[in-house]
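> Have a look at this prediction, sequence included:
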Amino acid sequence: MRVILNVIWLIFGGLYLALGYLLAALICFILIVTIPFGFASLRIASYALWPFGRTIVDKPGTRPGALIGNIIWILLCGIWLAIGHLVSAVAMAITIIGIPLALANLKLIPVSLMPLGKEIVPVDSARTPA
């Protein structure tokens, strides 16, 4: 079932959202100082291409730089990517078949706003918080 949902996702919006993340990564790589954001954006682009069967968890340990980095990310790219997910979720929720895809879009909004300090893992190996 995950493969079917991922293929439908890819055809009806996942490719465009992943291209948005690739554009954000390109912008971050050009600005040199924001290269870590570029790598985070590339990770999320792969997640945006094939989201079913994977989930987002917090990386273990404290990351004081992640908060500052996430604030900068929100200002540079995060808000626009989150708006893209929201618009795509509304468009996909129009049909019954699109409802799971809309929920996947909504699941991507938090990581599109604050990607640093997060990890994308398979659902089967997701850690439970201690």
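Cool, got the structure.

> all contacts plus neighbour counts: C-alpha atoms, from now on.
Noted.

> Would you mark the buried spots in the helix or strand in which Ile68 is found?
Element membership of Ile68 [criterion: DSSP states H and E] is helix 64-73. The neighbour-count check on helix 64-73 (16 or more other CA atoms under 10 Å) flags Ala66, Gly69, Asn70, Trp73 as buried.

> Identify the residues contacting the third one.
Pointing back at Asn70 there. Asn70 makes contact with Leu113, Met114, Pro115, Leu116, according to CA atoms under 8 Å, 6 or more residues apart in numbering.

> CSV for those, including secondary structure?
Rendered in CSV, the data for the contacts of Asn70 read as follows (DSSP: H, G, I helix; E, B strand; the rest coil):
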residue, secondary structure
Leu113, helix
Met114, coil
Pro115, coil
Leu116, coil
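
> one more structure, for comparison:
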Amino acid sequence: MLSLILNILWLLFGGIVMAAGWLLAAVIMAITIIGIPWARACFTMFVFTLWPFGREAIDREVLTGRPDLGTGMAGAIGNVIWLVLAGIWLALGHVLAAIASAITIIGIPFAIQHLKFAGLSLWPIGKAVVDREVAAEARRRAATMQVRTAG
């Protein structure tokens, strides 16, 4: 219930503006054809930005237990290109939104969320958005596998 209230307040107090930024980036990337891989990541982040509370972004490799194209070297190169083309601008928008949100006490949870998005804006390729409980379980499973392979 708390997540629902926070998500509604998020939309009313600025979340919709940053979601529009992600959607604009997705459209621009899709129009270029070559930017379709970035458009997919932008659209995922657009949906996440609309309804962020109760969900989180996690590396797909941690989630699935195996690497894929977006979590390997190709994803890293794609993220560097993304950083230069749009990542810096979206991150800056989220940082400015965080500053504006932090002015009031009620805005502090939104400021924290914007700062999380600012970091995500810099390196979004190779991420999946899942419920918070799913992300926690995936991290536990990955940690267990690391312990088993180390010992």
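That came through fine. Note that this is a predicted model, so its numbers are computed, not measured.

> tm score of chain vs chain?
Between these two chains, after superposing, the TM-score reads 0.97 (TM-score structural alignment, normalised by the length of structure 1); 130 aligned residues with a CA RMSD of 0.9 Å.

> picking up where we left off before, ok, average deviation of the helix holding Ile68 of structure 1 from structure 2?
Here the mean offset of helix 64-73 of structure 1 against structure 2 after fitting is 0.5 Å, by mean CA distance after the TM-score superposition for structure 1.

> Can you give me the stretch of structure 2 that that helix aligns onto?
Using TM-score structural alignment, helix 64-73 of structure 1 lines up with residues 73-82 of structure 2.

> Across to structure 2, which of the contacts of Asn70 of structure 1 hold up?
Checked against structure 2 using both residues aligned by TM-score structural alignment, their matches' CA atoms under 8 Å, the contacts of Asn70 of structure 1 keep these contacts: Leu113, Met114, Pro115, Leu116.

> burial measure for the closest residue to Ala66 of structure 1 other than its chain neighbours, as a count.
In this structure, Ala66 of structure 1 finds its nearest non-sequential neighbour in Leu116, 5.3 Å apart by CA to CA, 6 or more residues apart in numbering. Applying other CA atoms under 10 Å, we find 24 other residues in the vicinity of Leu116 of structure 1.

> For the residue mapped onto Leu116 of structure 1 from structure 2, which residues are in contact?
Using TM-score structural alignment, the partner of Leu116 of structure 1 in structure 2 is Ile125. Shown in contact with Ile125 of structure 2 (CA under 8 Å, 6+ apart): Trp38, Ala41, Gly70, Thr71, Gly75, Ala76, Gly78, Asn79.

> for structure 2, which helix is longest?
The longest helix of structure 2 (DSSP state H) is helix 132-150.

> those helices in structure 1, which residues are they?
Remark: helices assigned in structure 1 by DSSP H are 2-9, 15-30, 35-49, 64-73, 79-92, 99-113.

> Dump the ones you listed to CSV, plus distance to Arg127 of structure 1.
Supplementary listing: the helices of structure 1 in CSV, determined by distance: least, CA to CA, whole Å:
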stretch, distance to Arg127 of structure 1
helix 2-9, 20
helix 15-30, 25
helix 35-49, 18
helix 64-73, 20
helix 79-92, 25
helix 99-113, 17
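
> Let me have the contacts of Ile125 of structure 2 in a markdown table, adding distance to Leu6 of structure 2 as columns.
Below are those laid out as a markdown table (distance: CA to CA, whole Å):
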| residue | distance to Leu6 of structure 2 |
| --- | --- |
| Trp38 | 28 |
| Ala41 | 24 |
| Gly70 | 31 |
| Thr71 | 31 |
| Gly75 | 32 |
| Ala76 | 33 |
| Gly78 | 32 |
| Asn79 | 30 |
